[in-house]
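>>> fold the following, please.
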Amino acid sequence: MAFFVFVFLPLALAGCSGSGADDGNATMAVNATDPQLAGALQDQIMVDPQLGRQANGDSIRPPAQPYSGAVPSDAVAANTDPLDTNGLMKAPAPIAAGKDCTECAAARESVTLGGLAARQKNAKSSQCAASLTYSAAWAQRLPADLPLFPQARVTEAAGTEAGKCALRVVSFSAAQPMQILLDWYYTRAVKAGYTAEHQLDGKEHILGGTRARDDGAYVLFLTARADGGTDIDMVANNGI
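Below you'll find the model as predicted:
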């Protein structure tokens, strides 16, 4: 039996060595014909030293704290303009939204900003929705008379200036309670010559209106957050 062991062991090792050589040749062939794969195989692996220390890979104990993956605070990507609540007019109490509230249905059923804009009662807003493009920069291009709320944090924005369109659609949040946002936008809308109607659809408040001189229109959908702040979707068309 020992004789067979000594005979076949070298053969087995030789077989393994041959297989490795073939694999190396195959890899070299792939590298020669596929430069992207070659680069991926030869590039150095990037390591984040901060996350490496969090991994605690050399210890038999679990990490001392959870890995950092927290949602950024409202101070991140925010409008940093100071908030002035002096001289705000009080928004009227909401009236219950009826079955003919197209904005209410749009807010409930739309899953994108484009879908929300397309279902607005204002004809120009709905027609321009087809040419919307998405970029956070549109949040800073709202009409000057209905700008982004101070200290608001933008989550998504879209807009278009195709043809005669001047449509903006923005989703944002604010740390302030809903009543402050209602009063702030109501005051600005009325002073800019818009009408202002306040409706309530379940827990969602809708503030919207129009302006005859330029066919301007706006609508805000506001929902209170558990932390005391407010989530807002805003659609604005035309404006100064």
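>>> switch to C-alpha atoms for all contacts and neighbour counts from now on
Will do.
>>> quick one: the longest helix seen in the chain to chain centroid distance?
Identified as the longest helix of the chain according to DSSP state H is helix 2-33. When distances are taken as C-alpha atoms, centre = their mean, to the nearest Å, helix 2-33 is centred 53 Å away from the chain's centroid.
>>> structure for this one too, so we can compare:
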Amino acid sequence: MCKPILFTMLALSACTRPDEEPGETVDRDPVIAAALADPLLADPDLTGQNMGGAALTGGGPATAPIPPDKRGRDESDAALAAARDLLGGTIEPAPPAATKQTASRLAGALTAPAIARALGLGTPACADRVDYSAIWAARLAPPFEVYPRGHVGQSAGTDAPGCRLRVVGFSTPVAPDEVLAFYATRARRAGFAVARRDEGADSVLSGGKGTARYAVAARDRGDGLTEAILVVSAPGSAATPR
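Okay, here's the model as predicted:
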């Protein structure tokens, strides 16, 4: 039976993070590792926090399967430890689901524009302007970078005037609730609203701040991995100078 949603088409992930302290090492997805930062804004207030050192030199998204040694308990523990380090040692729980429904709006959403619209972000005129490239994963801004040690498959986005949109997915051996807790903590600390809803097998965290809005959907894939998708829309923001 076919799996619904972009989790089939865009099983993504990347590893961007704020500027590291001297001597600190960071594990990054191979697709993201070889690059030079080229930041994007999710919100004008976040410009000064852009991650330095995590972008791409080119090429498309990674397509190789995640090896078994990246799916086990050791890798999950390492990813959770990296997430805690980013948050100063404390990850706050995600809120309980305010609503629950049996069907996911992501079912049948097989393209980045369809996923953005299913999650309530990006007008059709904006979402339909995205293009697919791994560079968009590297251009996510705090607090919505890919989960530490995540693995990107594909990503899409646009920087068209008045239409800043990112649709980036990733895979991680960390459980869906832990992934949502990480983003809930980062979103709250950055001043974003945080709400949760459950739709079928998908749990969705969403909220906004000013003109910037985000949604994070996560589900258990059933093979030791969580698949997640990040959608960030900031129509009123502008890209930082390059």
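>>> got the buried residues for the longest helix of structure 1?
In terms of neighbour count (16 or more other C-alpha atoms under 10 Å), helix 2-33 of structure 1 has its buried residues at Asn31.
>>> and that helix, what does it pack onto?
helix 35-42 (3 or more C-alpha pairs under 8 Å, 6 or more residues apart in numbering; DSSP states H and E).
>>> which part of structure 2 matches the helix it packs on?
Under the alignment (TM-score structural alignment), helix 35-42 of structure 1 falls on nothing in structure 2.
>>> same thing with stretch 192-209 of structure 1?
So stretch 192-209 of structure 1 is aligned with residues 190-207, judged by TM-score structural alignment.
>>> span of that stretch from start to end?
Terminal residues of stretch 190-207 of structure 2 are spaced 12 Å apart (C-alpha to C-alpha, to the nearest Å).
>>> show residues contacting that stretch.
94-105, 143, 176, 180, 184, 187-188, 208-209, 213-220 (C-alpha atoms under 8 Å, 6 or more residues apart in numbering).
>>> can you rerun that using 7 Å?
Contact partners of stretch 190-207 of structure 2, identified using C-alpha atoms under 7 Å, 6 or more residues apart in numbering, comprise 95-104, 143, 180, 184, 187-188, 208-209, 213-219.
>>> can you give me the buried ones in it?
So stretch 190-207 of structure 2, judged by 16+ other C-alpha under 10 Å, has buried residues 192-199, 201-207.
>>> how close does the closest residue to Arg129 of structure 2 other than its chain neighbours sit to Arg166 of structure 2?
Nearest in space to Arg129 of structure 2, with sequence neighbours left out and distances taken as C-alpha to C-alpha, 6 or more residues apart in numbering, is Thr158 at 6.4 Å. Distance of Thr158 of structure 2 to Arg166 of structure 2, computed by C-alpha to C-alpha: 7 Å.
>>> between the two, which one's more packed in?
Between Thr158 of structure 2 and Arg166, counted using other C-alpha atoms under 10 Å, the more crowded position is Arg166 (31 against 20).
>>> that one matches what in structure 1?
By TM-score structural alignment, Arg166 of structure 2 lines up with Arg168.
>>> check which element follows the strand or helix carrying the residue nearest to Arg129 of structure 2 along the chain.
Remark: Thr158 of structure 2 resides in strand 151-160, with elements defined by DSSP states H and E. Using DSSP H and E, the next helix or strand after strand 151-160 of structure 2 towards the C-terminus is strand 163-172.
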